[in-house]
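A.B. asks: Give me the fold of what follows.
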Amino acid sequence: MSPNSPFAFVDDALDRADALRDDPDALAQRWPGARVLLLDDDARAVADDRGALLAPEGATLGGGPGTATFLGLRNDGTAWFSQRLATTAFDAPGRLDLRSAAAQWPAFDSTVFAQARAMQHWHDRHKFCGACGGEIAFVRAGWLGRCARCGSEHYPRTDQAIIVAVSDGQRLLLGRQRAWPARRWSVIAGFVEPGESLEQTVAREVMEETGVRVRASRYVASQPWAFPGSLMLGFLADGEPDVPQAGDELEDVRWFDAATIRAGLARDWMVPPGEDEEGIGLSPPISIARWLIETWLATVTS
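C.D. replies: As a prediction, the model looks like this:
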């Protein structure tokens, strides 16, 4: 992560260079000097033997862009593509998943990886037309799916989700999922439904998952979250001091005072306390969830 951003996948993003998507000749000319991020079928990126990003040049891979997805241009003019490792003869020394990469790689490397991973996920799940069942062919350098049977056009999908730090003024509302490590807690999140404003989503999701009523909310920041293809829309909210009750999606939900939150942030996030220990573990530094917690804590006077 970069010190310029409070969370991952935001800093040093590529210029998407939309006009080049319709210019296969220009992309072919850029291919030899382009950098190509290779992903395996589990959406892990090729890495060198030290775990750093290994993005060979197009000239090394040979051929042309073909089925590669054009990601955009870096500020030095270098074109970046992503391609399936299985479609190449490249010998991959190592591979790294996106969560690990976000914690270890420079901001640019993890940001471009997140973009490539989200696009591969969309391609994997949109091979057939939702209107007629025909096979989808990807055009515009990977950014448009066109049905070979009915001609319907399909565009990359991003699922919008709110993520919110709810406070009653002195306490923060946190929940935990059953699959998380013991004593790991985080802020409340949920997907936006059709015909719903973001503020309505905040109020509905908090009520459904915790039983707490939201009085007001305000948007503060967003984070692309390629797990597998979401955009997290961050809010701070004022909630009633209701007794929280976990809904179907959470194992538990509670109010926590500032001292407990402060101690949780001071812990090593990778080692949450065990069941027989005091304190709580909180979200990892790569996430907007942790930044929302820190942002709330900075507003508390005691």
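A.B. asks: going forward, measure contacts and count neighbours with C-alpha atoms only.
C.D. replies: Fine.
A.B. asks: My understanding was that residue 160 contacts residue 225; is that so?
C.D. replies: No. Taking contacts as CA atoms under 8 Å, residue 160 lies outside contact range of residue 225: 9.8 Å.
A.B. asks: who's more crowded, those two?
C.D. replies: residue 225 (22 against 18; other CA atoms under 10 Å).
A.B. asks: now the more buried one, nearest residue through space, not along the chain?
C.D. replies: Spatial nearest neighbour of residue 225, chain neighbours left out: residue 231 (5.5 Å); criterion: CA to CA, 6 or more residues apart in numbering.
A.B. asks: For the one you found, give me its contacts.
C.D. replies: 158-161, 222-225 (CA atoms under 8 Å, 6 or more residues apart in numbering).
A.B. asks: Type out the ChimeraX command that picks the buried ones from those.
C.D. replies: Selecting only the buried entries of these in ChimeraX, with 16 or more other CA atoms under 10 Å as the criterion:
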select :158,160,161,222,223,224,225
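A.B. asks: Mind checking which of the contacts of residue 231 land in strands?
C.D. replies: Secondary structure defined by DSSP state E assigns 159-161, 222-225 of those to strands.
A.B. asks: helices or strands up against the host helix or strand of residue 220?
C.D. replies: Taking DSSP states H and E as the definition, one finds residue 220 inside strand 214-225. When contacts are defined as 3 or more CA pairs under 8 Å, 6 or more residues apart in numbering; DSSP states H and E, strand 214-225 sits against helix 198-210, strand 230-239.
A.B. asks: To check against the first, give me the structure of this:
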Amino acid sequence: MSEPSKNISELLREVDKVVKAGNLDQATKLIENILEINPKNIYARAYSERVSALINEKKEKEGSSASQPSPKQHVQAAPTLPEEKKSEPVPTVLHRKLSDAILEAYKKLLDEVWIDGHITPFEQERINAMQTFFAVSKDEHDYLEQNARMTCYLNAIKNGWNKGLRDFAGLKGQFQLTDDEELILQPKVDRLIKSLNSKGVILALDDDEHFLLLIEMLLKKNGYHSLTTTSGEEALTLLEHFSPDLVLCDIAFGHQNMNGFMFYEKFRSIERFASTPFIFISALNQKELFRTGKKLGVDDYLTKPIDNDLLLAAVEGRLRRVREMQRTIDI
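C.D. replies: The predicted structure follows:
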């Protein structure tokens, strides 16, 4: 572990201690120290949200206590009907949607501990501590942990395949998959195996289904495996289980909530896709759009109608460049 990472881990443990001791101001200062070391640390952002919520709860309680009548004041209580029963307070945590920062941090932790299919006692302690600290309900935890197990299972197949393995029967028990989960995952496993036998996996986004079909046929004919979708939201769901080698993305998605630029930013915010080649496709040959894309850091642009040879050359060139860079890193 690098020195900055070690310092952050120690500071996060200290945050846990001071929060349990009720010193929220000290916790805030510690979180600020973490963000100075790494402004993008997702655990720090999640802790910051949770501590802020605890501070607000504390202020509300103090305000509520201050508004209560003093013992000297006589307040007549409203009569209680004998047949009525006082209802128990309903826990709000079960009905609360986790914030994006907390959700991201909790998912990252689960992905880390399930990466090899074995959870150590220390890792289980980390999960329990974070679940308690962020008030993650059992239902929320079970759902997120199931996703983590299934995602790590698929990643284990991919890693094993790249090492020459072809028998993955033992992984079911390793990742504690139920029969139903295995059945749900089978189509994804089949698709993954097909992609591993290809020259590369290409994710294509466009609201024109006919155009997507043409792209899929072209890529398949030339040895690539494609994942196609008509929306950015659906693409993000695909990314939970698949890691494309390159993305082809239309800029405009009709009247949908997420356009190409918005999807690009969300895609790049996912750590494992920080350097994945990304090519914009547009029927709009506008300098404004090209300039915006360049500012964002897009790798390339293609305009419709697409020239097949140009598209294949762009895909092959970008993938070759990434692989050459990877070989350099490995050396």
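A.B. asks: Could I get the TM-score for this pair?
C.D. replies: TM-score of the superposed chains, computed with TM-score structural alignment, normalised by the length of the first structure, equals 0.28; 152 aligned residues with a CA RMSD of 6.8 Å.
A.B. asks: For residue 39 of the first structure, which of the helices and strands packed on strand 214-225 of the first structure is the nearest?
C.D. replies: Between residue 39 of the first structure and these, the shortest gap by CA to CA is with strand 230-239, which sits at 19.0 Å.
A.B. asks: Measure how the closest one sits relative to strand 214-225, angle-wise.
C.D. replies: Strand 230-239 of the first structure runs at 160 degrees relative to strand 214-225, counting by axes from the mean of the first three to the mean of the last three CA atoms, to 10 degrees.
A.B. asks: list residues touching both of residue 160 and residue 225 of the first structure?
C.D. replies: Common neighbours of residue 160 of the first structure and residue 225, counting by CA under 8 Å, 6+ apart, are 231-232.
A.B. asks: now the ones in strands among the contacts of residue 231 of the first structure in JSON lines, with distance to residue 203 of the first structure?
C.D. replies: Formatted as JSON lines, those follow (distance: CA to CA, whole Å):
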{"residue": "159", "distance to residue 203 of the first structure": "18"}
{"residue": "160", "distance to residue 203 of the first structure": "15"}
{"residue": "161", "distance to residue 203 of the first structure": "13"}
{"residue": "222", "distance to residue 203 of the first structure": "18"}
{"residue": "223", "distance to residue 203 of the first structure": "20"}
{"residue": "224", "distance to residue 203 of the first structure": "22"}
{"residue": "225", "distance to residue 203 of the first structure": "22"}
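A.B. asks: nearest to residue 29 of the first structure, of those residues?
C.D. replies: Set against residue 29 of the first structure, the nearest of those by CA to CA is residue 224 (30.4 Å).
A.B. asks: thought that closest one was touching residue 232?
C.D. replies: Yes. Residue 224 of the first structure is in contact with residue 232 according to CA under 8 Å; the separation is 6.2 Å.
A.B. asks: overlap in contacts of these two?
C.D. replies: Joint contacts of residue 224 of the first structure and residue 232 (CA under 8 Å, 6+ apart) do not exist.
A.B. asks: Residue 29 of the first structure: neighbour count?
C.D. replies: Neighbours of residue 29 of the first structure (other CA under 10 Å): 12.
A.B. asks: Tell me the buried residues in the host helix or strand of it?
C.D. replies: For residue 29 of the first structure, the enclosing helix or strand under DSSP H and E is helix 24-30. Residues of helix 24-30 of the first structure classed as buried by neighbour count (16+ other CA under 10 Å): 24, 27, 30.
A.B. asks: and those as TSV, adding distance to residue 136 of the first structure?
C.D. replies: Below are those laid out as TSV (distance: CA to CA, whole Å):
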residue	distance to residue 136 of the first structure
24	19
27	22
30	26
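A.B. asks: Could you tell me which residues make contact with residue 237 of the first structure?
C.D. replies: The contact partners of residue 237 of the first structure, taken as CA under 8 Å, 6+ apart, are 164-167, 214-218.
A.B. asks: ok so, going back, of the ones in strands among the contacts of residue 231 of the first structure, closest to residue 101 of the first structure?
C.D. replies: residue 225 (13.4 Å).
A.B. asks: I'd assumed residue 232 was in contact with the closest one.
C.D. replies: Yes. Counting by CA under 8 Å, residue 225 of the first structure touches residue 232, with 6.4 Å between them.
A.B. asks: any idea which helix or strand carries the closest residue to residue 130 of the second structure other than its chain neighbours?
C.D. replies: Of all residues not flanking residue 130 of the second structure in the chain, residue 106 sits nearest, at 7.4 Å (CA to CA, 6+ apart). In this structure, residue 106 of the second structure sits in helix 100-114 according to DSSP H and E.
A.B. asks: State the next helix or strand along the chain beyond that helix.
C.D. replies: Once helix 100-114 of the second structure ends, the next helix or strand along the chain (criterion: DSSP H and E) is helix 121-133.
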